[in-house]
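**Q** with the input below, show me the fold.
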Amino acid sequence: MKKYSEILLRAILAGLMIGLAGTVYLALKNTNAIVGAFLFSFGLLTICALDYKLYTGRVAYIIDNKPDYLIDILLIILGNLMGTVVVALIVKLSGYTSIINTAKHVADVKLDKTYIQMFAQAILCGIMMYLGVEGFKRFKNEFAKVLAVIFAVAIFILAGFEHSVANMYYFAAAGYVSFDVVIALIVMILGNGVGAIIFNFIEKIAHTK
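**A** Below you'll find the predicted structure:
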C-alpha cells in the first residue's frame, strides 16, 4: 500500500506541474504562443528532475516491467487527473477570466476533431514525450538533458499534438465535464500510450541487432 500511495502522490504532483505549465501556456497563447510552448517545458523538466509520475513519461516502459506495472499506470492517470483538476479549480477561484476563456477555445478545437485525428495526434505526442524523457535519462551532459525536454515539449505543443494530461487540465479549466470529454481523453490516453510503447519497442529491436 505504501508503494501505491507514493505513486499516487507523485502522480498528483506531476499533474500539478502540468497544470501550472498549462496555465502559463494559456496566458501567452493569444499573444506569444511560441514563448508559451517553451515555458510549458518547465512542467516536464520539473517532473523529470524530481522524479514525479507523469503518464506520458511512464507508459512507454510497460514493456520493460511486470504486468502489475499496469496498476501503477492506472494510479498515475488518476493522480495526474487529480493534480490538473486542482490547478484548474485554483485558476477559476483566482478569477483569471482570460485564461479560462482561452481554455474554452482550446478545448472546443480539440473536441471538434474526429476520434481518428485525436488518436493519431496523440500517437505523435507519445513519441515526442518518450524522446524527451528518454533523452533526459540517457544524455550525460546536463545542458543536453534540458534541451531534450524543452524541444520535445515545444514541438508537440506547436504542432498541435494531443497530450492527454495537458488536455485534462484544459478541459477542467474550461469547465467541460461530459461524456464526449471522457471519451476524448480515453482516446488520447490510448494514443499517447501507443506512440510511446511502439517507439520504445522499435528502439529495443534496433539495439539488439
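**Q** please count neighbours and contacts with C-alpha atoms only from this point.
**A** Will do.
**Q** flag every buried residue along stretch 15-31.
**A** Applying a neighbour-count criterion of 16 or more other C-alpha atoms under 10 Å, one finds 15-29 buried in stretch 15-31.
**Q** show me which helix runs longest in the chain.
**A** Scanning the chain for the helix with the most residues, using DSSP state H, yields helix 2-50.
**Q** verify the contact between Ile150 and Gly36 for me.
**A** No: contact criterion C-alpha atoms under 8 Å: Ile150 and Gly36 do not qualify, at 11.5 Å.
**Q** residues shared between the contacts of those two?
**A** Residues touching both Ile150 and Gly36 (C-alpha atoms under 8 Å, 6 or more residues apart in numbering): there are none.
**Q** show me the residue at the heart of this protein, geometrically.
**A** Val165 (4.1 Å; C-alpha atoms, centre = their mean).
**Q** for that one, what is the enclosing helix or strand?
**A** helix 164-174 (DSSP states H and E).
**Q** elements contacting that helix?
**A** In terms of contacts (3 or more C-alpha pairs under 8 Å, 6 or more residues apart in numbering; DSSP states H and E), helix 164-174 is packed against helix 2-50, helix 55-58, helix 69-94, helix 97-111, helix 179-208.
**Q** which of those helices is buried the deepest?
**A** Per-stretch averages of neighbours, counted by mean count of other C-alpha atoms under 10 Å, single out helix 55-58 among the helices and strands packed on helix 164-174, with a mean of 24.
**Q** please give me the structure for this one as well, since I'd like to look at both together:
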Amino acid sequence: MPYVKPNELVTQMIDAGESKVHLSTRDTLIRAFMGAALLTVAAAFAVTVSVQTGNPLLGAILFPVGFCLLYLLGYDLLTGVFTLAPLAWLDKRPGVTVGAVLRNWGLVFVGNFAGAFMVAVFMTIYFTYGWSTEPSEVGQAIGHIGEGRTVGYAEHGAGGMLTLFVRGVMCNWMVSTGVVAAMMSRSVIGKVVGMWMPIMLFFYMGFEHSIVNMFLFPAGLLMGGSFTVVDYLVWNEIPTVIGNLVGGLTFVGLMLYTTHYRTKPRRGARPAPAAEPDDLVGATR
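**A** Okay, the predicted model is just below:
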C-alpha cells in the first residue's frame, strides 16, 4: 500500500480543491446528489443494524461502507468541499475566487440535500409499506433520533446549541480526516482502511453530520416524529453546517496546509553560504 507523505498529500488536497471548484454545474450536482444518496443509504443500514441487534457499535462499524463507496466513485459531500476548496483559494490557483468557492459549496449543498431527501422518501416507503402501516421499529427509531437531536438540544437552551455546534465541529474533524486519509494511499485497500477508522468514530460518538441529518430528520418528519421543520433547521441543520465548516477547515485543511505546505524554516538551520564575488574567485586561482 504505497504511502503518500504529508507534503505530497497537501498538494493533492489543493489540486482536488481546484478541480472541484472548476467542475461544471451539471457534474457538481450529479456528484453531490449521488454522494449523499450513497451515504444516507448506509446511514439507514447502520440504524437498522443498531436497532435489530441492539448493538450500536456494530452499526457504527458497518456505516463507513457508504462513505468509502462514494469517495471511491468520485462523488462529493459538502463536508469534504468545506475542507478542500478553500485551500485552492489560499494557494491562489487560477480562477479560484471566493465567489467560485461559495458557488461550489452552494451547488454541493443543493445536490446533497436532493440525494438525501430522495433516500428519506424511499426509506419511509420501505418502513411503512407505502404509508399503509405505522412505521416499523426502525422507522420509529429514526423518528426518535430526530426528536432527541432537535427539541432535545432546545431543552438545554444555549448549552444545547453550544453542544450541537461542538458536535458538528468534531464530526467534520473526523470526516475530513477520512477524506484526506483516502489520499494517503494509492491502493484501494489503503484508501478504505484510511477512511474507515475516522468515519466509524464519528458515527458511534453521535457527532452531527449535516448530510446524514438531511436524511434522518426529513425521514423522521415523514414518519411522524414529534418535531417541526423549524426545529430541524434551527436546532440542527444550520448550526451543524456551520460546525462542520469550522471543524473540517480549521482542524484538517488549514493545519495540514500550514505545517506541511507553508512551513517555517527549521530552528538552528545554517544559512546558505554567500556566493563569492567573481573578482575574488579569480584572485584565488
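**Q** just give the TM-score of the two.
**A** Taking TM-score structural alignment, normalised by the length of structure 1 as the basis, the two superposed chains have a TM-score of 0.94; 209 aligned residues with a C-alpha RMSD of 1.7 Å.
**Q** before we move on, the earlier item: in structure 2, what stretch matches the helix holding Val165 of structure 1?
**A** The aligned range for helix 164-174 of structure 1 in structure 2 is 210-220, by TM-score structural alignment.
**Q** show me which residues of the matching stretch are buried.
**A** Buried positions in stretch 210-220 of structure 2, judged by neighbour count with 16+ other C-alpha under 10 Å: Ser210, Ile211, Val212, Asn213, Met214, Phe215, Leu216, Phe217, Pro218, Ala219, Gly220.
**Q** mind putting those residues into a markdown table with distance to Ala116 of structure 2?
**A** Below are these laid out as a markdown table (distance: C-alpha to C-alpha, whole Å):
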| residue | distance to Ala116 of structure 2 |
| --- | --- |
| Ser210 | 10 |
| Ile211 | 7 |
| Val212 | 7 |
| Asn213 | 8 |
| Met214 | 6 |
| Phe215 | 5 |
| Leu216 | 9 |
| Phe217 | 10 |
| Pro218 | 9 |
| Ala219 | 9 |
| Gly220 | 13 |
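**Q** ok, those vs Tyr232 of structure 2, which is closest?
**A** Proximity of the buried residues of stretch 210-220 of structure 2 to Tyr232 of structure 2 (C-alpha to C-alpha) peaks at Phe217, which lies at 6.7 Å.
**Q** OK, contacts around the nearest residue to the closest one once chain neighbours are set aside?
**A** Nearest non-adjacent residue to Phe217 of structure 2, counting by C-alpha to C-alpha, 6 or more residues apart in numbering: Gly146, 5.2 Å away. Taking C-alpha under 8 Å, 6+ apart, we find Gly146 of structure 2 in contact with Leu216, Phe217, Gly220, Leu221, Gly225, Phe227, Tyr232.
**Q** measure the residue nearest to the third one when sequence neighbours are not counted to Leu164 of structure 2 for me?
**A** This means Gly220 of structure 2. Once flanking residues are discounted, Gly220 of structure 2 sits nearest to Gly143: 3.9 Å by C-alpha to C-alpha, 6+ apart. To Leu164 of structure 2, Gly143 of structure 2 is 18 Å away according to C-alpha to C-alpha, to the nearest Å.
**Q** with Leu58 of structure 2 instead?
**A** Counting by C-alpha to C-alpha - Leu58 of structure 2 and Leu164 of structure 2 are separated by 24 Å.
**Q** likewise for Ser185 of structure 2?
**A** Counting by C-alpha to C-alpha, the gap between Ser185 of structure 2 and Leu164 of structure 2 amounts to 33 Å.
**Q** and the contacts of the match of helix 164-174 of structure 1?
**A** 36, 39-40, 43, 77-79, 112-113, 116-117, 119-121, 123-124, 139-140, 142-146, 168, 232, 237, 240-241, 244.
**Q** change it to 6 Å
**A** Stretch 210-220 of structure 2 has contacts (C-alpha atoms under 6 Å, 6 or more residues apart in numbering) with Thr40, Phe113, Ala116, Phe117, Ala120, Ile142, Gly143, Gly146, Thr240, Val241.
**Q** counterpart of the last one in structure 1?
**A** When you say that, I think you mean Val241 of structure 2. Aligned by TM-score structural alignment, Val241 of structure 2 pairs with Ile189 of structure 1.
**Q** show me the contacts for that match.
**A** Ile189 of structure 1 sits next to Ser164 when contact means C-alpha under 6 Å, 6+ apart.
**Q** and what of Ile197 of structure 1?
**A** By C-alpha under 6 Å, 6+ apart, the contact list for Ile197 of structure 1 reads Ala60.
**Q** again, only this time at 7 Å
**A** Contact analysis of Ile197 of structure 1 by C-alpha atoms under 7 Å, 6 or more residues apart in numbering lists Val59, Ala60, Tyr61.
**Q** got the contact list for the nearest residue to Thr240 of structure 2 once chain neighbours are set aside?
**A** Spatially, and ignoring its direct neighbours in sequence, Thr240 of structure 2 is nearest to Gly168 (4.8 Å; C-alpha to C-alpha, 6+ apart). By C-alpha under 7 Å, 6+ apart, the contact list for Gly168 of structure 2 reads Phe207, Glu208, His209, Thr240, Gly243, Asn244.
**Q** let me have those in TSV, adding distance to Val281 of structure 2 as columns.
**A** Listed next are the contacts of Gly168 of structure 2 as TSV, based on distance: C-alpha to C-alpha, whole Å:
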residue	distance to Val281 of structure 2
Phe207	66
Glu208	67
His209	65
Thr240	66
Gly243	61
Asn244	60
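**Q** against Asp279 of structure 2, how distant is Gly146 of structure 2?
**A** Per C-alpha to C-alpha, Gly146 of structure 2 is found 80 Å from Asp279 of structure 2.
**Q** likewise Val101 of structure 2?
**A** As judged by C-alpha to C-alpha, Val101 of structure 2 and Asp279 of structure 2 stand 54 Å apart.
**Q** again with Leu164 of structure 2
**A** Taking C-alpha to C-alpha, one finds Leu164 of structure 2 at 70 Å from Asp279 of structure 2.
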